[in-house]
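1. Fold the stuff below for me.
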Amino acid sequence: MEIDDLDRRIIDQLRVDGRRSFGEIGRSVGLSEASVRARYGRLQRRGVLQVVGMTDARLLGEVEVHLAIRVQRVPLAFVARELSRLAEVRYVASCVGPYDLITDVRCRDLAHLAELLTERVRRINGVEYAEALTVLEVVKDTYLWAGFRDVTPTAAERILPR
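-> So this is what the prediction gives:
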């Protein structure tokens, strides 16, 4: 699907605040509320845009881990599908390099992580090797279009009450 500069600016506004109204977004990007609503609906229907709540694992006391996995003897898609079924797994991607799959996992604590790795992940047919990379501190976590445009508020945005 083709998205244009206005679509990207609408998406950026939602990335900064997913609860921002269509009217506020319209004032920020120079469109009417109806135009923003129509573009939002089109982006959502086509699967380009999904607005969700995000949690901070550290503030919740959870353990966040990236799992790097090597697969042998079975199709990669089989292992990816099996990993996707695990509630703790938030993200699964195939990749190139020393690993075949990268996953993001959240667990209640280290005991939960140990159980997940030893009793479930390593028992999936085809998982040859799984390396857990524990997140100690998130330095940057952004969902803005990197380098696409400056997201500094315009003069009108700074004047309008939020």
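2. From here on, just use CA atoms for contacts and neighbour counts.
-> Fine.
3. Just the buried residues of stretch 35-51, please?
-> Neighbour-count burial for stretch 35-51 flags 36-37, 39-40, 43 (criterion: 16 or more other CA atoms under 10 Å).
4. Packing partners of the helix or strand harbouring Glu64?
-> Using DSSP states H and E, Glu64 falls within strand 63-71. Contacts defined by 3 or more CA pairs under 8 Å, 6 or more residues apart in numbering; DSSP states H and E place strand 63-71 against helix 57-60, strand 101-107, strand 127-134.
5. Now show me the structure for the sequence below, then we'll compare the two:
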Amino acid sequence: MTNTGRLTSRPVQLDDVSKAIIEQLQTDGRRSYADIGKAVGLSEAAVRQRVQRLQEAGVMQIVAVTDPMQLGFTRQAMIGIRAEGDTRLLAEQLSAIPEIDYVVLTAGSFDLLAEVVCENDEELIDLLNARIRSLDGVQQTETFVYLRLQKQHYNWGTVRNR
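-> Reported below is the predicted structural model:
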């Protein structure tokens, strides 16, 4: 997938060295190119070039990942949405709402799933009633409130034998 969430026409094939570089950065995104080079058997310059190519190809991004709970956002939920009409248009509208951090078109019981991060239950209620359910095409919503986030990883495509 590209960083826009659209599937690419052809997946990028990574060699073992590129996978090892990505794994190093997944462990610590602030790790120096020199340290990564020592771990994977390349020079600092070669690591820098590979990282740049991987970023330009949309294979990876280097970002800070925050814990919403630590920042005062105490309510997270997944909202299943049943819709009518063009779900792509509805997905674009949902994507424009700042509290929604994840939107996916699905097949099955729901047409779309949207993950939300809110400060509290009152904000979630307002978001549902005033901003999601009021959108054209939304027929029904079902909210799955997170009680505890058990697992969340960002190591797709590089983990070997785990």
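6. circling back: out of the helices and strands packed on strand 63-71 of structure 1, nearest to Glu115 of structure 1?
-> strand 101-107 (9.8 Å; CA to CA).
7. what's the mean distance for the closest one versus structure 2?
-> When structure 2 is overlaid, strand 101-107 of structure 1 sits 1.1 Å from its aligned residues on average, using mean CA distance after the TM-score superposition for structure 1.
8. Now do that strand: which range of structure 2 does it align onto?
-> Mapped onto structure 2 using TM-score structural alignment, strand 101-107 of structure 1 covers residues 112-118.
9. With stretch 10-27 of structure 1 instead?
-> Going by TM-score structural alignment: stretch 10-27 of structure 1 matches residues 21-38.
10. In structure 1, what sits opposite Leu127 of structure 2 in the alignment?
-> Looks like Leu127 of structure 2 aligns to Leu116 there (TM-score structural alignment).
11. Next, count neighbours for that match.
-> 18 (other CA atoms under 10 Å).
12. roughly how far apart are it and Val74 of structure 1?
-> Look at Leu116 of structure 1 and Val74 of structure 1: by CA to CA, to the nearest Å, they are 21 Å apart.
13. hang on, the earlier thing: which among the helices and strands packed on strand 63-71 of structure 1 is found nearest to Ser94 of structure 1?
-> Of all these, it is strand 101-107 that lies closest to Ser94 of structure 1, at 4.4 Å by CA to CA.
14. now the angle from the closest one to strand 63-71?
-> If you take axes from the mean of the first three to the mean of the last three CA atoms, to 10 degrees, strand 101-107 of structure 1 sits at 150 degrees to strand 63-71.
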